[in-house]
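Novice: got a structure for you, letters missing:
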């Protein structure tokens, strides 16, 4: 794609990056064929190719261009950032990087209305601090009938038991785990089950409670500076465990940073790129990204026979977009579950988004509900006993329909341990 940025424009890092991404696009339109919102709405501006043109025109236009309006932002807001288009694209367009730039620019040029700003600010403050979120969740469960339906559907009806975790540093092999922000409240058993399964494989989890939200929620809601601040805070929390001074000779270091939510995993793996221009954190961020592993990347390399799994439930796996399109791990969980003996039902259109997409299901509820219902129809076609997934957002979004039970896949493995 030809661009028309001035030399002065190209001195700005974000314009230079946008120019690089735009020039890889050959506007073939293959991306529209796999874009969930284009399939629902049929509007070119609600597909990747149309959004790329909108962003190109905006970035090339002068500050006072009257054609850059709230309508431009509407089409960018409707994007799920599922990155299905990146999997489809024959030219390797890094669409999500351009989208981050475009969303930040439209936010600056066309300020949101107060009610919209308040909603997004409230979501960020409610979701990113685990302690605050747990308190708000408990309050919502207590007064459940008064909670708006779109939020009520995402809350488990009662507090969830996390179960117990192995205590003490029992193993030479040690990994860190990102506890997350909403997962400890919505599904605390996910990380506890992970600890128990890894314990059976001879792997211990070193706690780093200072690490909090990965920063993705801030980015989803266009508060990118706050997101980078959270990235730095997490690096500060993990770094002492990674680079211990005076480590005993022969003592093994941290092997990996485990992510049980694929959305967090995709984001942490990009820490190095996000802080590449930060002289104080660039090296550390790159190292963190190297160590970041989705849980399935850990299990697929282990001898799973030691788990002696006896369960044979019939499962349907919903592969989150952040796992298959961002982390390129499509099929990995299915292979692990197959090795463990679980029966997996076929899922049509498994590449399409369920509509969760971080806070998308709250900010774009109508589109998210349509996508969820379509996804559930495909997941339930094989009559599974349980739907399993790898991301807390997908889990709560799908479970909110109150149809087939939805769990994290590691919980099912944990329950099946002999």
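Specialist: In hand now; what should we look at? What you see is a predicted model; the values in this text were computed from it and never measured.
Novice: C-alpha from now on. contacts and neighbour counts both.
Specialist: Noted.
Novice: residue boundaries of the helices in the stretch 301-418 of the chain?
Specialist: Under the criterion DSSP state H, counting those that start in this stretch, the stretch 301-418 of the chain carries helices at the ranges 321, 332-339, 360-363, 365-380, 392-399, 409-415.
Novice: hmm, who's touching the fifth one?
Specialist: Put plainly, it is helix 392-399. For helix 392-399, the surrounding residues in contact (C-alpha atoms under 8 Å, 6 or more residues apart in numbering) are 153-155, 182-183, 186-187, 261, 320, 354-358, 361, 372, 376, 388-389, 405-408.
Novice: against that first model, consider the following:
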């Protein structure tokens, strides 16, 4: 694709990156076939190809409008288009640049600005935990829309205390410890059963994804630097990996090296952190042989686990099949939806708050396909997907590591 950047973007870091990405696009349209918003809305500008053209026009000097902003906002950033693209267009990086540029040029209505500020500041705030506890205490009194965002409280269980020669770092996350604390504890117990000690750096916080994807790039990068500072002593002491049990955080941390590549103080450290980062599913080939003898009771083969692979796992990190294979080797009956397993469930970080109509339509569509499997439980690998899907079904929705933890405990 031919480009001619406007003078204000020529020679800038984001101008060079955007131009490099744009020139890979051949306008083939394969991406529209797998774009959830294009499938729902049928508008070329609500698909990747159309959004790429909008971003190109802005970078070439066209004045963006409120409609430009809305078309970019409606993108889920699921990156399904990247899995489909034959030319290797890095759409996720491009849309981050495009949104940030448009944000600077198109003022939002006051109410919209307030909601976005509350999300980016509130979700990573130390006050989120107490607020969630209060919400859970009065959950039955909350209106339906808010109740859907407040999962019922569940105990975390004991954190293992044994020390092991093999050690890995874990990111506790910003919302997961309050919304579903058992996920982190279950991860630590499963790793412990395999002879691996899970360590948490107390100073590490939000991975930076919430602020970064809400166009506060400065705030997101500051959180990334703070995490690197918190993790670095553990890296120097020999932690063999940084393990992520929330795929949304995992895809962000794996991108630290790219996002901080021009920061002389952090570029090398960020690259090292990204290289060490592993989705929890990537450890399964190592865990399975150690865990098999410890399963006192084999999982019921008639109990179907319907697995929903998050977009941040299957498209953002390009990891497919690992959870199904690993749990299958351990005796679970794991199935993907027969249709549209590649499509987003509509959670997409803060998307389900900002674009609820599209988000819930995608959720119900996803649950319809998963329900065809008549599962005893639905499993996923990201706290956002788990909470979003659970709000639309009575079938339990759990993180896959919780199911493995329960089988080990049995």
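Specialist: Noted; the coordinates are in hand. Keep in mind the model is a prediction, meaning the values are calculated, not measured.
Novice: from the contacts of helix 392-399 of the first structure, list just the buried residues.
Specialist: Buried by 16 or more other C-alpha atoms under 10 Å: 153-155, 182-183, 186-187, 261, 320, 354-358, 361, 372, 376, 388-389, 406-408, out of the contacts of helix 392-399 of the first structure.
Novice: now intersect these with the strands, please.
Specialist: 388-389, 406-408 (DSSP state E).
Novice: from those, pick the one nearest residue 220 of the first structure.
Specialist: Taking C-alpha to C-alpha as the measure, residue 220 of the first structure sits nearest to residue 389 out of these, at 20.9 Å.
Novice: which residue in the second structure lines up with the closest one?
Specialist: Correspondence of residue 389 of the first structure to the second structure, assessed by TM-score structural alignment: residue 380.
Novice: list the contacts of its match.
Specialist: 307-310, 386, 397-400.
Novice: JSON lines please, covering these and showing distance to residue 120 of the second structure.
Specialist: Output for these, formatted as JSON lines (distance: C-alpha to C-alpha, whole Å):
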{"residue": "307", "distance to residue 120 of the second structure": "29"}
{"residue": "308", "distance to residue 120 of the second structure": "26"}
{"residue": "309", "distance to residue 120 of the second structure": "25"}
{"residue": "310", "distance to residue 120 of the second structure": "21"}
{"residue": "386", "distance to residue 120 of the second structure": "20"}
{"residue": "397", "distance to residue 120 of the second structure": "26"}
{"residue": "398", "distance to residue 120 of the second structure": "25"}
{"residue": "399", "distance to residue 120 of the second structure": "24"}
{"residue": "400", "distance to residue 120 of the second structure": "28"}
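Novice: between these, which is nearest residue 261 of the second structure?
Specialist: residue 310 (26.9 Å).
Novice: so that closest one sits against residue 341, correct?
Specialist: No. Residue 310 of the second structure is beyond contact range of residue 341, at 9.4 Å (criterion: C-alpha atoms under 8 Å).
Novice: now do the helices in the stretch 51-200 of the first structure.
Specialist: Using DSSP H, counting those that start in this stretch, helices in the stretch 51-200 of the first structure cover 70-77, 84-88, 95-109, 114-127, 130-142, 149-152, 183-186, 189-200.
Novice: so what touches the fourth one?
Specialist: Translated: helix 114-127 of the first structure. Here helix 114-127 of the first structure makes contact (C-alpha under 8 Å, 6+ apart) with 132-133, 136, 181-182, 217-218, 221, 359.
Novice: try the third one
Specialist: Contacting residues not belonging to helix 95-109 of the first structure are listed as 14, 17-18, 21-22, 48, 52, 55, 59, 63, 68, 72-73, 76, 81, 83, 85-86, 219, 222, 224 [C-alpha under 8 Å, 6+ apart].
Novice: please apply the same query to the fifth one.
Specialist: Applying C-alpha under 8 Å, 6+ apart, the set of residues contacting helix 130-142 of the first structure from outside is 126-127, 147, 152, 155-159, 180-182, 184-185, 212-213.
Novice: for the residue nearest to residue 26 of the first structure when sequence neighbours are not counted, which residues are in contact?
Specialist: Excluding its sequence neighbours, the residue lying closest to residue 26 of the first structure (C-alpha to C-alpha, 6 or more residues apart in numbering) is residue 1, at 5.5 Å. Counting by C-alpha under 8 Å, 6+ apart, residue 1 of the first structure makes contact with 22-27.
Novice: what about the longest helix along the second structure, how far off from the first structure?
Specialist: Ordering each helix of the second structure by length in residues (DSSP state H) puts helix 217-236 first. Superposed on the first structure, helix 217-236 of the second structure shows a mean distance to its aligned partners of 0.5 Å (mean C-alpha distance after the TM-score superposition for the first structure).
Novice: the spatially most central residue of the first structure: what secondary structure?
Specialist: Taking C-alpha atoms, centre = their mean, the centroid of the first structure lies closest to residue 263, which sits 1.5 Å from it. Look at residue 263 of the first structure: counting by DSSP: H, G, I helix; E, B strand; the rest coil, its state is helix.
Novice: apart from its chain neighbours, what residue comes closest to it?
Specialist: Nearest non-adjacent residue to residue 263 of the first structure (C-alpha to C-alpha, 6+ apart): residue 322, at 5.3 Å.
Novice: counterpart of that neighbour over in the second structure?
Specialist: With TM-score structural alignment as the criterion, residue 322 of the first structure lines up with residue 312 in the second structure.
Novice: cool, residue 85 of the first structure as well?
Specialist: Under TM-score structural alignment, residue 85 of the first structure pairs with residue 81 in the second structure.
Novice: cool, and residue 200 of the first structure?
Specialist: Match for residue 200 of the first structure (TM-score structural alignment): residue 193.
Novice: for the nearest residue to its match once chain neighbours are set aside, give me its contacts.
Specialist: Spatial nearest neighbour of residue 193 of the second structure, excluding adjacent residues (C-alpha to C-alpha, 6+ apart): residue 291 at 6.8 Å. Residues counted as contacts of residue 291 of the second structure (C-alpha under 8 Å, 6+ apart) are 193-194, 330.
Novice: repeat that for residue 231 of the second structure.
Specialist: Going by C-alpha under 8 Å, 6+ apart, residue 231 of the second structure touches 169, 201, 204.
Novice: try it again with 7 Å
Specialist: Residue 231 of the second structure makes contacts with residue 201, as judged by C-alpha atoms under 7 Å, 6 or more residues apart in numbering.
Novice: counterpart of it over in the first structure?
Specialist: Per TM-score structural alignment, the equivalent position to residue 231 of the second structure in the first structure is residue 238.
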